[in-house]
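In: the amino acid sequence is not available; the structure is as follows:
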């Protein structure tokens, strides 16, 4: 099973997460995508391809990062970091150590939502499927400030239908979303 980390931060500012990976002693090869970055830790192994010529992320030393972004003008998505290799520790022990180090670094930030907590102070501002996932959500300073000022967050994976429903709810709270 892959390992996922979630975070909130201002999508318009520089990414602390990207900086963290760039500052590693053996930084990965980084390829920017429409929604974030794909990282290949070539020092730990080659990319493995599936029969259809796509990269097999479960057998390759890769990490996928979905950066926070603005949707519908007023919503920010929750950022995600996915260590996809499985089993990570057995296949790529050095990448597992990076995952562990990243976890320690990220967990030093305030946890703003977790299924393990009885009270989540900011749950009201986490819309869509953000609360339906097992992994906690940590906040960088910019994300924490946004929560305190009433910014709403959605999951990166929430589709247009889900966003329509969220925007209708937010309109009742006096928060108008931008048209698609």
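Out: Cool, the structure landed. Just so you know, these numbers come straight off a predicted model, no measurement behind them.
In: C-alpha only now, for contacts and for neighbours.
Out: Fine.
In: what's the helix or strand for residue 112?
Out: strand 111-113 (DSSP states H and E).
In: would you check that residue 70 makes contact with residue 8?
Out: No. Look at residue 70 against residue 8 with CA atoms under 8 Å: they stay out of range, at 11.7 Å.
In: any shared contact partners between those two?
Out: Common contacts of residue 70 and residue 8 (CA atoms under 8 Å, 6 or more residues apart in numbering): residue 77.
In: give the buried residues for the strand or helix carrying residue 144.
Out: Per DSSP H and E: residue 144 is located in helix 141-148. By 16 or more other CA atoms under 10 Å, the buried positions in helix 141-148 come out as 143, 144, 146, 147.
In: putting a second one here so we can go through both:
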């Protein structure tokens, strides 16, 4: 549901928020620069899919290597842009002038952390794809996907917990 009546509150980015935005942009920039630098050395065929145990189950064109940076760049940029407009976010609680700064900061930090995790994970997957294409053993074992899911959903669950905790404390 689009909540147009949520208050607009100008908030400065916290130090932690700025650090994770910097890290996200930095990792992405280094990743894309690295890809451009080694493009000529990437084999014509690269792993296109890995099984649960890290074995390559499909090979594809080296141009598939560009898929992850495009997706991570689009998602990361969108989330970093959207964090600047927390009044547009959909909250599971009622937002007022009094509680908006708290909820907006939580929502912004959740987007910042999620963006960071996606960029960092996709960069590491991309690096692994190129390493395997060059004959190095894959590090994408059975542990990687569960760790990735926990890394993505832990901040979301934590921030929802904080939202509901704040709401229950302030009801009285």
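Out: Nice, I can see it. Predicted, not measured: the structure shown is a model, and the values here were computed from it.
In: tell me how they score on TM after superposing.
Out: Here the TM-score for the pair of chains, by TM-score structural alignment, normalised by the length of structure 2, is 0.29; 89 aligned residues with a CA RMSD of 5.5 Å.
In: in the longest helix along structure 2, what counts as buried?
Out: Across structure 2, the helix with the greatest residue count (assigned by DSSP state H) is helix 100-133. Residues 100-101, 103-123, 125-133 are the ones in helix 100-133 of structure 2 that count as buried (16+ other CA under 10 Å).
In: what's that helix packed up against?
Out: In terms of contacts (3 or more CA pairs under 8 Å, 6 or more residues apart in numbering; DSSP states H and E), helix 100-133 of structure 2 is packed against helix 15-38, strand 45-50, helix 67-82, helix 144-169.
In: including distance to residue 57 of structure 2, could those go into TSV?
Out: Converted to TSV, these look like this (distance: least, CA to CA, whole Å):
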stretch	distance to residue 57 of structure 2
helix 15-38	23
strand 45-50	5
helix 67-82	18
helix 144-169	16
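In: find the nearest non-adjacent residue to residue 45 of structure 2, please.
Out: Leaving aside its chain neighbours, residue 45 of structure 2 sits nearest to residue 61 (4.9 Å; criterion: CA to CA, 6 or more residues apart in numbering).
In: got the buried residues for stretch 88-97 of structure 1?
Out: Applying a neighbour-count criterion of 16+ other CA under 10 Å, one finds 88, 91, 92, 94, 95, 96 buried in stretch 88-97 of structure 1.
In: I'd guessed the first one sits against residue 95; true?
Out: Yes. Using CA under 8 Å, residue 88 of structure 1 is in contact with residue 95, at 7.3 Å.
In: tell me which of residue 70 and residue 8 of structure 1 has more neighbours.
Out: residue 8 (25 against 16; other CA atoms under 10 Å).
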